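S.K.: Sharing a sequence plus its predicted fold:
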Amino acid sequence: MPLYEHIFLARQDVTSQQVETMVDTYKDVIQQNGGTVEKTEMWGVKSLAYRIKKNRKAHFTMFNVNAPAQAVAEMERQMRINEDILRFMTIRVDELETEPSVMMQKRDRDERKDRERRERDGDAPAFGGSEGEEA
């Protein structure tokens, strides 16, 4: 079966739980049409380069899909109908990535830098006071 990477953007004002429900719905569509979703990555809310349907931010989600073309076409048809989906893109690939995507690696790297900075600064509290001090 063909392999695809599929990314969709959901409106910023839907909740994370609603995005997870969308993910489950589209996974079911793929599975009902004889395919599988190998990997799902939720990249979180990110700023858009330009406004799309009056939205400045969106929930980004990526699927690695192993499915026939008609399964992907049906998923895309249902995404076109859904008002909460701003954009989507499906790309056929030769092989699926097994490691985390670049977006997830960037998040891990940023979290690591924050952790190292806190350790270097001696775990200073974020609110500006010193530990043990009362207001």
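M.R.: Now that the structure is in, tell me what you want to look at. Numbering: from 1, shown residues only.
S.K.: switch to C-alpha atoms for all contacts and neighbour counts from now on
M.R.: Noted.
S.K.: And the biggest helix by length in the chain, what does it pack against?
M.R.: The helix that spans the most residues within the chain, counting by DSSP state H, is helix 102-120. Here helix 102-120 touches strand 36-52, going by 3 or more CA pairs under 8 Å, 6 or more residues apart in numbering; DSSP states H and E.
S.K.: buried stuff in the strand it packs on?
M.R.: Going by neighbour count (16 or more other CA atoms under 10 Å), the buried part of strand 36-52 is 36-42, 45.
S.K.: what's the closest of those residues to Glu83?
M.R.: Distances from Glu83 to the buried residues of strand 36-52, taken as CA to CA, are shortest for Val45 (17.4 Å).
S.K.: separation between the closest one and Phe60?
M.R.: 6 Å (CA to CA, to the nearest Å).
S.K.: Below is an additional structure, to be compared with the one above:
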Amino acid sequence: MAFYEHVVISRPDVSPQQVETLVEELTAIVTEKEGTVAKTEYWGLRNLAYPINKSRKGHYSLLNIDAPPAAIHEIERRLRINEDVIRFLTIKVEELSEEPSPVLSRKDRGDKGDRGDRGGDRGERRPRRDREEF
């Protein structure tokens, strides 16, 4: 069997519970075809890079799948029919990663991240240099 990373983007007006139900249906399809879903991640409601069908946001979900190609074809066939799905992408990978995806690890870090010590106080101003010093 092969390893796949599968990302599904659902419409923004569906609830997170409906997205979870969709992921459970996909997991059931994979197990029917003698495959396994190693990991699922819900990335939340995120902005799209460009509007798709007048939607600017979407619910993102990631599935790490170990299954035969027939299972992937069936998943993609059903996602094309589903009206709640905006886009999906399946990528074949060499191995499945057990650690959280970069999207979730960035979310855990916080919005601004660690900027470190920038030196100096905000009220303190640096002396102005004249052009002759360069």
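M.R.: Ah, there it is. None of the values given here were measured: they were computed from a predicted structure.
S.K.: Show me which positions of the host helix or strand of Asp28 of structure 1 end up buried.
M.R.: According to DSSP states H and E, Asp28 of structure 1 maps onto helix 16-32. By neighbour count on 16+ other CA under 10 Å, the buried set for helix 16-32 of structure 1 is 19, 22-23, 26-30.
S.K.: Mean per-residue distance, that helix versus structure 2.
M.R.: Comparison of helix 16-32 of structure 1 with structure 2 after fitting gives an average deviation of 0.5 Å (mean CA distance after the TM-score superposition for structure 1).
S.K.: orientation of that helix relative to strand 36-52 in degrees?
M.R.: 130 degrees (axes from the mean of the first three to the mean of the last three CA atoms, to 10 degrees).
S.K.: Show residues contacting helix 16-32 of structure 1.
M.R.: Here helix 16-32 of structure 1 makes contact (CA atoms under 8 Å, 6 or more residues apart in numbering) with 10, 36-37, 59, 67, 71-72, 74-75.
S.K.: Look up the counterpart of it in structure 2, residue range please.
M.R.: Under TM-score structural alignment, the match for helix 16-32 of structure 1 in structure 2 covers residues 16-32.
S.K.: Let me know the closest of the buried residues of helix 16-32 of structure 1 to Lys113 of structure 1.
M.R.: Val19 (28.3 Å).
S.K.: which SSE is Ile91 of structure 1 in?
M.R.: Using DSSP H and E, Ile91 of structure 1 falls in strand 85-93.
S.K.: Just give me the mean distance for that strand relative to structure 2.
M.R.: Strand 85-93 of structure 1 sits 0.3 Å off on average (mean CA distance after the TM-score superposition for structure 1).
S.K.: could you give the angle of that strand to strand 36-52?
M.R.: Calculated by the same axes, to 10 degrees, strand 85-93 of structure 1 forms an angle of 130 degrees with strand 36-52.
S.K.: Show me what strand 85-93 of structure 1 is packed against.
M.R.: strand 3-11, helix 69-81.
S.K.: Apply 10 Å and report the result again.
M.R.: Applying 3 or more CA pairs under 10 Å, 6 or more residues apart in numbering; DSSP states H and E, we find strand 85-93 of structure 1 packed against strand 3-11, strand 55-66, helix 69-81.
S.K.: The closest residue to Tyr50 of structure 2 other than its chain neighbours and Val19 of structure 2: what is the separation?
M.R.: Excluding the flanking residues, the one nearest Tyr50 of structure 2 by CA to CA, 6 or more residues apart in numbering is Arg56, at 6.7 Å. In this view, Arg56 of structure 2 and Val19 of structure 2 are 17 Å apart by CA to CA.
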